[in-house]
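Q: task: produce atomic coordinates for the following.
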Amino acid sequence: MIDMAENRFKFSRMLDTMKISQPLWKELSTTEAAIKFCQDVGFPCLVRPSYVLSGAAMNVAHTARDLENYLTQAVAVSKEHPVVISKFILEAKVC
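A: Below you'll find the predicted structure:
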């Protein structure tokens, strides 16, 4: 169950099966690719390392500078697992 929640591909597939919408997201391995993704979807973006307890090193980046800083923290917390970046939706509500 932990793997189902922490592996973004598995979690995304589960949401798709349940017809639950989700923000755009991507697993990224370089700062340049992360910046491009965030510029393409628009800031703010949620930066989150996988397989960490209590959201350690999870942050919302509002600028490319924020993103670079948070990526450094996320990689330091979880070197073995990818960093996932998602479009952060302000004032999201469940309908």
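Q: rest of the way, CA atoms for contacts and neighbours
A: OK.
Q: secondary structure element for the nearest residue to Glu27 once chain neighbours are set aside?
A: Nearest-residue entry for Glu27: Val84, 4.4 Å, with adjacent residues in sequence omitted and distances by Cα to Cα, 6 or more residues apart in numbering. Here Val84 is covered by strand 83-87, with elements defined by DSSP states H and E.
Q: could you also give me the structure for this second sequence? I'd like to compare it with the first:
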Amino acid sequence: MATDYDAPRKTDEDQSEDSLEELKARRHEKNSGKVDEDETEAAESFELPGADLSHEELAVQVVPRQSDEFTCSSCFLVHHRSQLASDTKGVLVCRDCDL
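A: As a prediction, this is how the structure comes out:
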């Protein structure tokens, strides 16, 4: 944080007076001690990683590998032939894994 060295400095006494005044003002606010959100409701809306998804169904259509595609022997992803980096001794490797 930048410090303005030309600004007038407050003494410890001035700082404590300011903070006491602020605390007294906050004490009289109506909602200073109340919490607006219920913790249990907030916790129920969060979805944690590794949660039980056994009741969920996937709606993805699985298509078999096409004739112009190959499976990379390094990352095991299916790529188009244009992504083929090398075909050494029958080992198919994509351009991403060949780097």
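Q: let me see the TM-score of these two.
A: In this superposition the chains share a TM-score of 0.20, using TM-score structural alignment, normalised by the length of structure 1; 35 aligned residues with a Cα RMSD of 4.4 Å.
Q: neighbours around the residue nearest to Glu27 of structure 1, how many?
A: The number of residues packed near Val84 of structure 1 is 21, by other Cα atoms under 10 Å.
Q: am I right that Val60 of structure 1 falls within a helix?
A: No: going by DSSP: H, G, I helix; E, B strand; the rest coil, the assignment for Val60 of structure 1 is strand, not a helix.
Q: skipping its backbone neighbours, what lies nearest it in space?
A: Val60 of structure 1 sits nearest to Leu46 (Cα to Cα, 6+ apart), 4.5 Å away.
Q: so that neighbour touches Lys87, yeah?
A: Yes: using Cα atoms under 8 Å, Leu46 of structure 1 makes contact with Lys87 at a distance of 6.2 Å.
Q: could you list every helix and strand in contact with the top helix by length along structure 1?
A: With residue count as the measure and DSSP state H as the assignment, structure 1 has helix 64-77 as its longest helix. Under the contact criterion of 3 or more Cα pairs under 8 Å, 6 or more residues apart in numbering; DSSP states H and E, helix 64-77 of structure 1 touches helix 31-41, strand 45-49, strand 59-61, strand 83-87.
Q: what sits up against the longest one?
A: Read that as helix 31-41 of structure 1. 24, 26, 28, 44-45, 64, 67-68, 71, 85, 87 (Cα atoms under 8 Å, 6 or more residues apart in numbering).
Q: can you say which of those residues are buried?
A: Buried by 16 or more other Cα atoms under 10 Å: 26, 28, 44-45, 64, 67-68, 71, 85, 87, out of the contacts of helix 31-41 of structure 1.
Q: could I get those residues as a markdown table with distance to Ile35 of structure 1?
A: Below are these laid out as a markdown table (distance: Cα to Cα, whole Å):
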| residue | distance to Ile35 of structure 1 |
| --- | --- |
| Lys26 | 12 |
| Leu28 | 10 |
| Pro44 | 11 |
| Cys45 | 10 |
| Ala64 | 6 |
| Leu67 | 7 |
| Glu68 | 8 |
| Leu71 | 10 |
| Ile85 | 10 |
| Lys87 | 12 |
